[in-house]
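Chemist: have a look at this prediction, sequence included:
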Amino acid sequence: MAIEYIFVYGTLRKALATPMHDLLARHCHYVGEGTMTGRLYDLGDYPGAIESVHRDERVYGELYRLADPQLLALLDDYEGCTPAHAEPREYIRKAIPVILHDAPPVTAWVYLFNRDVAGLLRIGSGDYVDFIHSAHASKAYSDESF
């Protein structure tokens, strides 16, 4: 069975308006917001998600239906999980269940962080967009401090 969906939780989300999201939006159909079971970490300029055995640990993101399966090759390169990238690759693409807010769960491709998370800042909310916005708000507040 071919996987028809991709779940994105970081820089590919529409709220961040990156050029790669624009590419995703041109080649996919937005389905809705959803979650996967996992933990989210701050890697500096982007996040990394790993799977979790604890169902209450959630990573928030967006689900898209692939209109052009060839888009996966471009995204694999963007996420550094092609043979052109050194082992161990930073991400792997894996099919996992995604829970939607108002529909049955679906199996979707997700790029999972493929390295040790020891010492990384965990994003406890599981939502990278909220994390980015709160980090920018905190920085603006501290920049205005005397």
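Modeler: Sure, I can see it.

Chemist: make it CA atoms for all contacts and neighbour counts henceforth
Modeler: Fine.

Chemist: all the strands of this structure, residue numbers only.
Modeler: Here the chain has its strands, by DSSP state E, at 5-8, 28-42, 47-51, 58-66, 91-100, 106-113, 121-122.

Chemist: now the longest helix seen in the chain against strand 47-51, angle please.
Modeler: The residue-count maximum for a helix in the chain (DSSP state H) belongs to helix 128-143. For helix 128-143 against strand 47-51, the angle by axes from the mean of the first three to the mean of the last three C-alpha atoms, to 10 degrees is 140 degrees.

Chemist: what about versus this one:
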Amino acid sequence: MTDYLFLYGTLRKRYDLKLKDKVKKGWKYVGQAKIGAALYDIGKYPGAVKDRSGKEVIGDVFQVHDPANVFRVLDAYEGNEFVRKKGKVRMRKGGELNAWIYWYEPDPAGKAPIRHKDYLNYLKNKSIH
């Protein structure tokens, strides 16, 4: 069975993070997708919380070839605030996949909601203002 991983924050394809060098041989970029979630600014990274009200979060999907290494590295990076669970992602090019998603676990009350669906666009606009 193939493992897929949906990433919406600092692990995205266009975000420069040295940690990704440790897993680059263990995954392959598949394309953009979205999930039903609300996005929050946690500080140096975002947190997605499941949301059924129609809010969406855009991210990148990777096919994971070496799940033991990739998830060991990423689970440690995500820490205790996030839990990795499988969920449905809607691919931009059409269709759905069942992918691993890192959900933000603490109550996001008091955290700034990110109204942009895309964390990378949010960062660009944030640096302009």
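Modeler: The structure has been received and is ready for your questions. Every value quoted in this text rests on a predicted model; they were computed, and no experiment measured them.

Chemist: looking at the strands of structure 1, which one is packed in the most?
Modeler: Highest mean neighbour count of those: strand 5-8, a mean of 26 (counted as mean count of other C-alpha atoms under 10 Å).

Chemist: by contact count, what packs against that one?
Modeler: Under the contact definition 3 or more C-alpha pairs under 8 Å, 6 or more residues apart in numbering; DSSP states H and E, strand 5-8 of structure 1 sits against strand 58-66, strand 106-113.

Chemist: including distance to L72 of structure 1, could the strands of structure 1 go into TSV?
Modeler: What follows is these, written out as TSV (distance: least, C-alpha to C-alpha, whole Å):
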stretch	distance to L72 of structure 1
strand 5-8	9
strand 28-42	11
strand 47-51	18
strand 58-66	9
strand 91-100	9
strand 106-113	9
strand 121-122	27
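
Chemist: for A15 of structure 1, find the nearest of those strands.
Modeler: A15 of structure 1 sits nearest to strand 58-66 of all these, at 10.3 Å, using C-alpha to C-alpha.

Chemist: mean deviation, that closest one versus structure 2?
Modeler: Here the mean offset of strand 58-66 of structure 1 against structure 2 after fitting is 0.3 Å, by mean C-alpha distance after the TM-score superposition for structure 1.

Chemist: and that strand, which stretch of structure 2?
Modeler: Counting by TM-score structural alignment, strand 58-66 of structure 1 falls onto residues 56-64 of structure 2.
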